[in-house]
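Q: what's the 3D shape of this:
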Amino acid sequence: MPKKKTKAPPIQQILKKIRPAWVEHVGSELARGMEVRAGFEKQLGRFFDLLEQSVTTGDPAWMDSILLDWAKSSTETNLEDGLYHVSFLINRMIALTIQVANETLTKQQSLDLLAAIIPIYTYGLGVVARYEMETRVAHISAEMEKVQKQMERVDRSKSAFISVAAHELKTPLTLIEGYSSMMEDLTGEQKSEQLKSLLAGMTTGVGRLRIIVDDMIDVSMIDNDLLRLNFQPAQIGTLLEALRKEVESAAQNRKLSVALSNFEGSRQWIYLDSIRITQALRNVISNAIKFTPDDGTIKIDGRLLPGFIEVTVTDTGIGISLENQNRIFEKFGQLGSVGRHSSGRTKFKGGGPGLGLPIARGILEAHGGSVWVESPGYDEKACPGSTFHILIPARTEAPDPKMTKLFDKLGRKDEIPDDPAQ
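A: Model prediction:
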């Protein structure tokens, strides 16, 4: 008589058979310490109950509740380090389940078990991985937002300090200027050489401090959108020619050549705040002088673009590294050693408060323009140089129509041809 084949036990019986060994193995490997292990084994019991339910019903969604509970228990350290501990647990459970099945069941029972539960484990991995990734992204986003808010607070504090410090310095500085002028008047022609030297030094020092205080006030106004522009018709070429003459003496002392081209658009009448645009151009040109070695060249050129006039300031200086080409337009973003810190505008590689270029950018952006720099890099020996690009809107009308009518009545367009170069 042939032997009857033994009927394979239902998968539920197989699960019950391996449960004690499974809980023992998983608990021993994944939990440390008796107290931790006891609590974890309760969780494993719940996990196994839901695993059985999923196998019985064929619906792996029964696992969602415990998997999400575990995933939500991720610590701050797990999130900061990017550790996905529940995914790791599930992967280890799969490996330990295979091990327990091989040790406890027949080969066929083991295959039947794995065929039933591997899809559920795979589903669980997907649920956990998706949740952990979403949690990680949310954590990183929250951290970035926190850092952004901290940076904004620091920037506001910095701006507030600049504003308060500038206005607090302005009053005593005005008094010093007044008393210095009074001393100059009272002594008249009777001053000794020593007194003349002392008064000259005081005047120079007060003048430098006045420039710094005024720059601080300008930065404060730019940061708080309080910069007011007085639009009037002007020619970029005229402003640049005045600046060239202004820096001529300092350039000669450094044996620098400052060349100004009569480019297309330089004699075109446009509406701008000539005082503020001159200030912005001065800051850029002074920066070029400061970082160009003696015997170097600074070339001021430009061109007419649709809606804009572009001014370029090209030097044969030490250049600017790529990583610093944005930084130089930030407040206090001066480069170089603090040991060279100086308020001088033309001393080679002299430091400063680092406000000139940020002010230039703020003025130009308030006009609707922009400024940026191009440089092959930083090299004090090869001196690759830099080119600053300044875009100024070519406004044919002032923002206030009344201002446009006023200057039209004065006949400004008849004074000088629009552009002799055309």
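Q: drop to CA atoms for contacts and neighbour counts, all remaining ones
A: Will do.
Q: number of nearby residues for residue 161?
A: Neighbourhood size, residue 161 [other C-alpha atoms under 10 Å]: 14.
Q: Same check on residue 319?
A: Neighbours of residue 319 (other C-alpha under 10 Å): 25.
Q: Check whether it really touches residue 388, as I assumed.
A: No - counting by C-alpha atoms under 8 Å, residue 319 sits too far from residue 388 to count as a contact (11.0 Å).
Q: so where do the helices sit in the stretch 101-250 of the chain?
A: 107-187, 193-223, 236-253 (DSSP state H, counting those that start in this stretch).
Q: Save these as a markdown table, and put in distance to residue 371 too.
A: Formatted as a markdown table, the helices of the stretch 101-250 of the chain follow (distance: least, C-alpha to C-alpha, whole Å):
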| stretch | distance to residue 371 |
| --- | --- |
| helix 107-187 | 22 |
| helix 193-223 | 15 |
| helix 236-253 | 15 |
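Q: Which one of those helices lies nearest to residue 285?
A: helix 236-253 (8.5 Å; C-alpha to C-alpha).
Q: Please point out which parts of that closest one sit buried.
A: Using 16 or more other C-alpha atoms under 10 Å as the test for burial, helix 236-253 gives 236-237, 239-240, 243-244, 247-248, 250-251.
Q: farthest pair in those?
A: Pairwise distances across the buried residues of helix 236-253 peak at 21.9 Å for 236 and 250 (criterion: C-alpha to C-alpha).
Q: to compare against the first, here's another:
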Amino acid sequence: MGQLSIVELEQENQRLLLLQRVALLASENRTRSEFFAVTLAELQRFFCVDGGGIYLYSNIDSPRILTAHLGIDSQLARELQKIPVGQGLTEQVLQSNLPYNWTDLRGAPNLYCQAVLDAGWRSLLVVPVKTAQQTIGALFLFQRISRQFSHPEIELLERICRILANAIAMTELLEKLEWQQQQANAGQHELERSRAQLRAHLLRLEESYRGLEQTNRSKTRFLGVASHELRTPLTYILSAAELLQLKLPEAEEEVLELIATVEQGALRLQSLVEDLLEMARIESRDLYLAKEPLDLGQLLTALQLAFSTQPNAREISLTLTPLPANCTLLGDRHHLQRALQRLLDNAVKFTPPEGRIQVNTCSCEQSELYNKRLTLEKFCPDFFAKPLADEYLLLQIRDTGSGIAPDQQQNIFDTFQSAAKLKHHGNNPKTGTVSGIGLGLPLARGIIEGHGGMIWVDSPADGESGSIFHVLLPLHHLLRDPGIKP
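A: Predicted coordinates for the structure are as follows:
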């Protein structure tokens, strides 16, 4: 009796050693296939079986994958892999989630793969591989003789299968973590690459911006120098034309017409030179603007008088609405009147005969401007970055011309962008418009923005043809801090 106890203790010791070896294998840094192969070899040696294998699956309805096998040739392994879900002896164990031992396969009613009998299999033990949460596969051992596994042997295999299941779960977790780490590393690499590209792109943009600034400064200097250089010969031409008219009062009519043509061309060129000089001063922020109280009524009266003397305005009606009370402006009368005159000339230029031009004026509160901020910033992005007046004068010049397409309304204020070249504006042959060089509206904008205001254009809300140019000028009140919003 004492000798039997020693045998039992030795057997238990061997079982514990096997568990230790399998646990050690699970803790080593091996691939899954290596771990399964070494484990099956340990089980074959310990249980003295002819072979075995391990089925794994991701969920109950997924195919059972013969992940590892020992003592099974490749042809039989392919046959075992073909067993459909829900069929065969292994499926019986997976559904019951309990181990089962077939001592003689020849009488097994649920045997699906008859090829195992041809391979000489007689007994089979299948043990589910499961974690505490779920079953993930099955371990099977076979022998070519009839065999009944003992209860301690089956318990030992169940414990080994739990080690297998936990090792598989840990391996999958580590694989996921490794994949996530690879993704993170790839993302970090891509981020660093994107940052490098962004830095290179920013450097190129800075270089381009500096180049554009230099080009713009060169252009402004050229305009200023060229305009100054043109002034002297133009003075000679105009003086000569005037002198010829005085010296040859009784010359032939054709000669006098030629002299008049020369004088008109020189005057037009002189006007162009003055515009170029003024644009150069505006772009270089070198234009002096006086700050003196202005009477808006006198400005509009002067505009109305100038309008009545224009030959192409005789068939166009001009209407001025009454001025709002207490409209005091602070600015440069000469430049401001010229800016408004340019806008009125532009309206006349693109209004057909028997058309109408209407000049409306009203006061505008600061809060109203903030409500239109998204629209106004398209025409003057810096307007809201500076201190705003409490109240503004809004002057609107509305014509009944062909109008300006919405996608082109911002472009007409660009330098050398003639409005007559834009689609839907000035394309009516009845207006008789002649394309200019595109300085009138940019000059008007520069003067108005120099007075702390802004200008924009849109189409009439009532659906009629034409355009409305809006001029915003601060009234003579204290300025409010830009951080204070209504």
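Q: Any idea what the TM-score is?
A: Remark: TM-score between the superposed chains equals 0.62 [TM-score structural alignment, normalised by the length of the first structure]; 297 aligned residues with a C-alpha RMSD of 3.4 Å.
Q: quick check: stretch 28-43 of the first structure aligns to which part of the second structure?
A: Per TM-score structural alignment, stretch 28-43 of the first structure has no counterpart in the second structure.
Q: Now do the buried residues in that stretch.
A: The neighbour-count check on stretch 28-43 of the first structure (16+ other C-alpha under 10 Å) flags 37, 40-41, 43 as buried.
Q: CSV please, covering those and showing distance to residue 22 of the first structure and secondary structure.
A: Shown next, in CSV, are the buried residues of stretch 28-43 of the first structure (distance: C-alpha to C-alpha, whole Å; DSSP: H, G, I helix; E, B strand; the rest coil):
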residue, distance to residue 22 of the first structure, secondary structure
37, 14, helix
40, 13, helix
41, 10, helix
43, 13, helix
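Q: Just want the most central residue of the second structure.
A: Note on the second structure: the residue nearest the mean C-alpha position is residue 198, at 14.3 Å, using C-alpha atoms, centre = their mean.
Q: Now which residue in the first structure aligns to that one?
A: Under TM-score structural alignment, residue 198 of the second structure pairs with residue 137 in the first structure.
Q: Which position in the first structure pairs with residue 315 of the second structure?
A: Using TM-score structural alignment, residue 315 of the second structure lines up with residue 255 in the first structure.
Q: so who does its match touch?
A: Contact partners of residue 255 of the first structure, counting by C-alpha atoms under 8 Å, 6 or more residues apart in numbering, are 294-296.
Q: Quick one, which of these are buried?
A: 294, 296.
Q: From the contacts of residue 255 of the first structure, pick the one nearest residue 276 of the first structure.
A: For the contacts of residue 255 of the first structure, the nearest to residue 276 of the first structure is residue 296 (27.6 Å; C-alpha to C-alpha).
Q: Quick one: map that closest one onto the second structure.
A: Aligned partner of residue 296 of the first structure by TM-score structural alignment: residue 355.
Q: Find the nearest non-adjacent residue to that match, please.
A: Once flanking residues are discounted, residue 355 of the second structure sits nearest to residue 316: 5.1 Å by C-alpha to C-alpha, 6 or more residues apart in numbering.
Q: Now do the contacts for that neighbour.
A: Taking C-alpha under 8 Å, 6+ apart as the test, what residue 316 of the second structure contacts is 348, 351-357.
Q: At which residues are the strands of the stretch 351-486 of the second structure located?
A: 356-365, 388-389, 391-399, 454-458, 468-474, 479-480 (DSSP state E, counting those that start in this stretch).
Q: Just confirm residue 270 of the first structure is within a strand.
A: Yes - when classified by DSSP: H, G, I helix; E, B strand; the rest coil, residue 270 of the first structure is found to be part of a strand.
Q: Look up how far residue 57 of the first structure lies from it.
A: 80 Å (C-alpha to C-alpha, to the nearest Å).
Q: same question, residue 327 of the first structure
A: 62 Å.
Q: Can you pick out the residue with more neighbours from these two?
A: residue 327 (14 against 10).
Q: Aligned to that one, what sits in the second structure?
A: Counting by TM-score structural alignment, residue 327 of the first structure lines up with residue 411 in the second structure.
Q: Next, the angle helix 107-187 makes with the host helix or strand of residue 52 of the first structure.
A: Using DSSP states H and E, residue 52 of the first structure sits in helix 34-57. Going by axes from the mean of the first three to the mean of the last three C-alpha atoms, to 10 degrees, helix 34-57 of the first structure is angled at 120 degrees with respect to helix 107-187.
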